[in-house]
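A.B. asks: Generate coordinates for the sequence data below:
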Amino acid sequence: MSALSPISRAACIGGGVIGGGWIARFLLAGIDVKVFDPHPEAERIVAEVLANAERAYGLLTGAPLPKRGRLTFCASLAEAVAGAEWVQESVPERLDLKRRVLAEIDAAAPAGALIGSSTSGLKPSELQAGLAHPGRLFVAHPYNPVYLLPLVEIVGGVETAPETIERAKTVLDAIGMKGVVIAREIEAFVGDRLLEALWREALWLIKDDICDVETLDDVIRYSFGLRWAQMGLFQTYRIAGGEAGMRHFLAQFGPCLQWPWTKLTDVVDLDEALVEKIGAQSDAQAGGLSIRELERIRDENLVGIVQALKASRGGEGWGAGQLLREFEQRLWAQAGAPPVAVDRAAPLELLETRVSPAWLDYNGHMTEFRYLHVFGDTTDALLRLIGVDLAYVEGGHSYYTVETHLRHLDEAKLGEALMCTTQILGTDEKRLHVFHRLFAGPERREVATGEHMLLHVDSKAGRACPAPASILAKLNVLAAAHAGLPRPAEAGRAVGAKARAAAAE
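C.D. replies: Next up is the predicted model:
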């Protein structure tokens, strides 16, 4: 069992867009996944989705993910579900097909396995019909891409056991997802009901030549789409009501619902001409970009939004960003001290990460304050190495940075791999003096240096204090190993001092 998740083995039946996303989400949480999909190219499709997911996670978080789960493709459904603790069904949206597949799963899966269906709209009670163990079946309806978007609608049927819902929520929370329980089962649940209403109106706007598909998408992504991404519908409208709040908004705009603005009850005829019209406009909008390229652009945008939400409220996070922050805290706690070999001939290699889309400035390069961000993460890795972890900080003590000097030597670009080294220049019972070097790209070109002085503090008292012997003992081992290293020529420099290259001329 992964230390991160209460389960260690999952089975995914179906490896398409949604099934592939589930596979990636489980694997990147350290869960072994067995897959059954009769499609002749299932392995290729899943591999491509997983590659995009790993790329996105590298941009999304610098927290240490667990070791990736083991992926196994199976020749039969029964082989895939054997030993599984969670089985996720993601076959095409046909009631007869889903019932047949779920019946096979129910007959072959271990007695304690949870069985989730990715259905977008079928009632779980309809899916439970004829199952020998209907109490463990529920709808687990995710959103694409499953590996990035955290929401899962959990819907129980008439025979779903309450403990099934609770177990499902626990697992989803552990793998960084937000399981929301829908109180009563209805077709299409909540999310797709809302999307269907918007989709129906959008089709009419295209058919009636009010706009083309690109204009319609622009209206969404440049306005209320941004609001919905972080606040939803009702909270957005509450703010629109001003100081008087939601009641004023409803009083002011409620009567509009009686006006003949929309065609929500008049379904457009998706005849061949309209399908071709929309298809041609969509082709033009894509501008030649492949589906995989569009997926990567989507992933970068989502990562940037979630990262921005994580930094909201002074670093406490908001919405999906707060969820990511809490997930990362569990990842850091699980990882503990990094396994770093102390090499007396070289500085410590403490951090590897990548340049996130959220880190770019208007020039398309990593912006200045993100260099300090990376050096701060490197310092945190050093502190965890000597025992100053989350538990230690929560106990009321830590090291605070009191002085910093950065040198920017080169540009770091989107997606580039970063590696940071640390040399300990000096230490005593209260102080820690370190020197970081940041390298980018496969050639490991040096892009920045950072020199930092830290003080050990009693955070509750707000003053410096000696570090305990247990911390100093680990720190002194590292300091002794670095005592023989040459002191960096850049150490102790003031702003404006000549660089090494200039000084050598």
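
A.B. asks: Every contact and neighbour count from this point should use C-alpha atoms.
C.D. replies: OK.

A.B. asks: Would you mark the buried spots in stretch 358-378?
C.D. replies: 358-360, 365-367, 370-372, 374-378 (16 or more other Cα atoms under 10 Å).

A.B. asks: With secondary structure as extra columns, can I get these in CSV?
C.D. replies: Formatted as CSV, the buried residues of stretch 358-378 follow (DSSP: H, G, I helix; E, B strand; the rest coil):
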residue, secondary structure
Ala358, helix
Trp359, helix
Leu360, strand
His365, strand
Met366, strand
Thr367, coil
Arg370, helix
Tyr371, helix
Leu372, helix
Val374, helix
Phe375, helix
Gly376, helix
Asp377, helix
Thr378, helix
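
A.B. asks: can the residues you listed go into a markdown table with extra columns for distance to Leu294?
C.D. replies: Below are these laid out as a markdown table (distance: Cα to Cα, whole Å):
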| residue | distance to Leu294 |
| --- | --- |
| Ala358 | 18 |
| Trp359 | 21 |
| Leu360 | 20 |
| His365 | 22 |
| Met366 | 23 |
| Thr367 | 25 |
| Arg370 | 27 |
| Tyr371 | 29 |
| Leu372 | 32 |
| Val374 | 29 |
| Phe375 | 32 |
| Gly376 | 33 |
| Asp377 | 31 |
| Thr378 | 33 |
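
A.B. asks: Contacts only, for Asp299.
C.D. replies: Shown in contact with Asp299 (Cα atoms under 8 Å, 6 or more residues apart in numbering): Ala56, Leu148.

A.B. asks: try the one 10 residues further on
C.D. replies: With contact set as Cα under 8 Å, 6+ apart, Leu309 has these partners: Gln230, Gly317, Trp318, Gly319, Ala320, Gly321, Gln322.

A.B. asks: Got a ChimeraX select line for the buried ones in the residues you listed?
C.D. replies: Buried members of these, defined by 16+ other Cα under 10 Å, are picked up in ChimeraX with:
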select :230,317,318,320,321,322
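
A.B. asks: Return the subset of the contacts of Leu309 lying in helices.
C.D. replies: Gln230, Ala320, Gly321, Gln322 (DSSP state H).

A.B. asks: Name the nearest residue to the second one, ignoring sequence neighbours.
C.D. replies: Right, Ala320. The shortest distance from Ala320 to any non-neighbouring residue, by Cα to Cα, 6 or more residues apart in numbering, is to Val306 (6.2 Å).

A.B. asks: And that neighbour, which helix or strand is it part of?
C.D. replies: Assigned by DSSP states H and E, Val306 belongs to helix 291-310.

A.B. asks: just to revisit the earlier point, state the distance from the residue nearest to Ala320 to Tyr57.
C.D. replies: 12 Å (Cα to Cα, to the nearest Å).

A.B. asks: which one of those two has more residues nearby?
C.D. replies: Remark: of Val306 and Tyr57, Val306 carries more neighbours, 27 against 20, as counted by other Cα atoms under 10 Å.

A.B. asks: contacting residues around that one?
C.D. replies: Val306 touches Leu60, Ala320, Gly321, Leu324, counting by Cα under 8 Å, 6+ apart.

A.B. asks: To compare against the first, here's the next sequence to fold:
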Amino acid sequence: MSKTAAIIGGGVIGGGWLARFLLNGWDVRLHDPDPEAERKVGAVLAGARRALPMLYDRALPPEGRLTLCGSVAEAVAGADWVQESVPERLDLKHRVLAEITAHAPRNAVIGSSTSGFTPSQLQEGLSRPGAVLVAHPFNPVYLLPLVELVPSAATRPEVLDTAKATLTGLGMFPLHVRAEIDAHIADRLLEAVWREALWLVKDGIATTGEIDEAIRMGFGLRWAQMGLFETYRIAGGEAGMKHFMAQFGPALKWPWTKLMDVPEFTDDLVELIAGQSDAQSGHMGIRELERLRDDNLVAMLRALRQRDAAAGALLNAHEAAMAQPLADTVPLITVRRTVPVDWTDYNGHMNEGRYGQVFSDAADAVMAHVGADAAYIAGGNSYFTVETSVKYLFETHAGEAIEVATRVTTGAGKKLGMSHEMRRAADGALLATCTQFLLHVSLETRKSCPPQPEVLARVEALAAAHREA
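C.D. replies: A predicted model of the protein is given here:
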């Protein structure tokens, strides 16, 4: 049964929420009085459609249905989740949330994307404050998993539980903020870095470009996979965090930063920052910058996936939750996925080694389908590839959805033969073909041996069905 999300406000954040829900199979209703809302959301959605599927090694669920609504009441009617993403003005949020709570179903979660307001502030004057909590995401919402969930004492416990489960199902990481505080957790940390960066530019110590290089060439890489405290624990060496604290604790009293002071926000300071920022990256349009950001995030997150670390572990868990057994069709559709950006080479198309990866994944899908799955392998048996022949017929590019159709051509005794066709999902163009020959082996002796009877029966049945079709 499909779920429905209502998005109230279709700016950068609202559009990102819309894309996250829609691409995970939810129906989405959008209300935004801006006459440009459809165009703006369309631009965000186009980026998400390209980037989000590249994170995974299987296809996302079928995309939901998007409906533009003329009123808040129309958008929230029947919604399971309502996300308010209007501008950061408390009076505006009060008006919008009052209208949402008046028309949304009683069991709907009502989240606010606010960066700074507390849930108690948002709930003032509402008829149903218990349905409301802060659900603060990070841009781009369709790629970055963090959502700060902040309930108040008035928020119903079941609303928080439903919110956690829903966001996890979207591949996101709901961080339960245990107490109400202005700007929550992450933005307070970002604000501290931002203030110090403004001083460094104002005082002529560094340019905007130099500050960005200091982050992305150094601690930004560490933070991406270890955060702050794990990074400093390592800095303490074998003695750990206590040694680090003892060594660097006195520095907290030194005048290294100006965090308790704020530079005067003058026109001159704005012009200085804006001018340096234009010189740094003004040669690229906003869509180019977003695409560069998304491609870099996809590559970094996929690297973390390989290590099953940090946000990569979250992606692996989400992909495992999306897994479905193969339909017993002829041919078998063994792979549905999008080509990720880190699979392309200097020619701009998928590297030939990645074709081998796709066909290897197809063979793994057949093995799991006949019962030679992870448990079977753990029991000491498997199939090993003996011979592979690949024909490369057409270029394949990052962001393209592909499918592999597989036929079992040989299934007798120790032998398993397959033929694969890889096609572009958009137009059915044949991109590559592959024939594979595998032998069943004992992982204990590393020599060929007959499969277990139940696996052999499945292989023989598949080979017969594919031969007759």
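
A.B. asks: Superposing both, give me the TM-score.
C.D. replies: Here the TM-score for the pair of chains, by TM-score structural alignment, normalised by the length of structure 2, is 0.90; 464 aligned residues with a Cα RMSD of 2.9 Å.

A.B. asks: re the thing from before, map the residue nearest to Ala320 of structure 1 across to structure 2 for me.
C.D. replies: Alignment note (TM-score structural alignment): Val306 of structure 1 maps to Leu301 of structure 2.

A.B. asks: same question, Glu272 of structure 1
C.D. replies: With TM-score structural alignment as the criterion, the equivalent of Glu272 of structure 1 in structure 2 is Asp267.

A.B. asks: Which stretches in the stretch 101-250 of structure 1 count as helices?
C.D. replies: 124-128, 162-174, 191-207, 213-221, 224-231, 234-240, 245-253 (DSSP state H, counting those that start in this stretch).

A.B. asks: Onto which residues of structure 2 does the fourth one map?
C.D. replies: This means helix 213-221 of structure 1. By TM-score structural alignment, helix 213-221 of structure 1 lines up with residues 208-216 in structure 2.

A.B. asks: Can you point out the buried residues in that stretch?
C.D. replies: Result for stretch 208-216 of structure 2 [16+ other Cα under 10 Å]: buried residues Thr208, Ile211.

A.B. asks: contacting residues around that stretch?
C.D. replies: Ala197, Val201, Leu221, Ile273, Gln276, Ser277, Gln280.

A.B. asks: And for stretch 177-188 of structure 1?
C.D. replies: For stretch 177-188 of structure 1, the surrounding residues in contact (Cα under 8 Å, 6+ apart) are 120-124, 149-157, 165, 168-169, 172-173, 189-190, 323.

A.B. asks: which residues sit in contact with the residue nearest in space to the middle of structure 1?
C.D. replies: With distances taken as Cα atoms, centre = their mean, Leu148 lies nearest the centre of structure 1, 4.8 Å away. The neighbours of Leu148 of structure 1, taking Cα under 8 Å, 6+ apart as the test, are Ala53, Ala56, Asp299, Leu302, Val303.

A.B. asks: Under the alignment, what does the first one map to in structure 2?
C.D. replies: In structure 2, the residue paired with Ala53 of structure 1 according to TM-score structural alignment is Ala48.

A.B. asks: Can you tell me how far its match is from Glu290 of structure 2?
C.D. replies: According to Cα to Cα, Ala48 of structure 2 stands 10 Å off from Glu290 of structure 2.

A.B. asks: Please name the spatially closest residue to Ser125 of structure 1 (chain neighbours excluded).
C.D. replies: Gly157 (4.4 Å).

A.B. asks: The one you found pairs with which position in structure 2?
C.D. replies: Match for Gly157 of structure 1 (TM-score structural alignment): Ser152.

A.B. asks: pretty sure its match is touching Leu122, no?
C.D. replies: No. Ser152 of structure 2 is not in contact with Leu122 according to Cα atoms under 8 Å; the separation is 9.8 Å.

A.B. asks: if I look at the two, which residues touch both of them?
C.D. replies: Joint contacts of Ser152 of structure 2 and Leu122 (Cα under 8 Å, 6+ apart) do not exist.

A.B. asks: what's the matching residue for Ala197 of structure 1 over in structure 2?
C.D. replies: So, by TM-score structural alignment, Ala197 of structure 1 is matched to Ala192.

A.B. asks: Please give me every residue in contact with its match.
C.D. replies: Ala192 of structure 2 touches Leu259, counting by Cα under 8 Å, 6+ apart.

A.B. asks: What of the one 5 residues further on?
C.D. replies: Under the criterion of Cα under 8 Å, 6+ apart, the neighbours of Ala197 of structure 2 are Ile211.

A.B. asks: Could you do Ala333 of structure 1 as well?
C.D. replies: With contact taken as Cα under 8 Å, 6+ apart, Ala333 of structure 1 is in contact with Asp389, Leu390.

A.B. asks: Work out for me the element it sits within.
C.D. replies: Ala333 of structure 1 belongs to helix 320-335 when assigned by DSSP H and E.

A.B. asks: Which residues in the helix or strand just after that helix does the neighbour count mark as buried?
C.D. replies: For helix 320-335 of structure 1, the following helix or strand on the C-terminal side (DSSP H and E) is strand 348-354. Within strand 348-354 of structure 1, the residues scored as buried using 16+ other Cα under 10 Å are Leu348, Glu349, Leu350, Leu351, Glu352, Thr353, Arg354.

A.B. asks: circling back to that earlier point, closest to Val268 of structure 1 out of the buried residues of stretch 358-378 of structure 1?
C.D. replies: Among the buried residues of stretch 358-378 of structure 1, Ala358 lies closest to Val268 of structure 1 (Cα to Cα), at 40.0 Å.

A.B. asks: what's the counterpart of the closest one in structure 2?
C.D. replies: Under the alignment (TM-score structural alignment), Ala358 of structure 1 maps onto Asp342.

A.B. asks: Identify the spatial nearest neighbour of its match, chain neighbours not counted.
C.D. replies: Ala299 (5.7 Å).

A.B. asks: Quick check: that neighbour vs Arg293 of structure 2, distance?
C.D. replies: For Ala299 of structure 2, the distance to Arg293 of structure 2 - Cα to Cα - is 10 Å.

A.B. asks: Which one's more surrounded, these two?
C.D. replies: With neighbours defined as other Cα under 10 Å, Ala299 of structure 2 and Arg293 compare such that Ala299 has more, 17 against 12.

A.B. asks: Next up, the contacts around the residue nearest to Ser312 of structure 1 when sequence neighbours are not counted.
C.D. replies: Leaving aside its sequence neighbours, Ser312 of structure 1 sits nearest to Trp318 (Cα to Cα, 6+ apart; 5.9 Å). Trp318 of structure 1 sits next to Gln230, Leu309, Lys310, Ala311, Ser312 when contact means Cα under 8 Å, 6+ apart.
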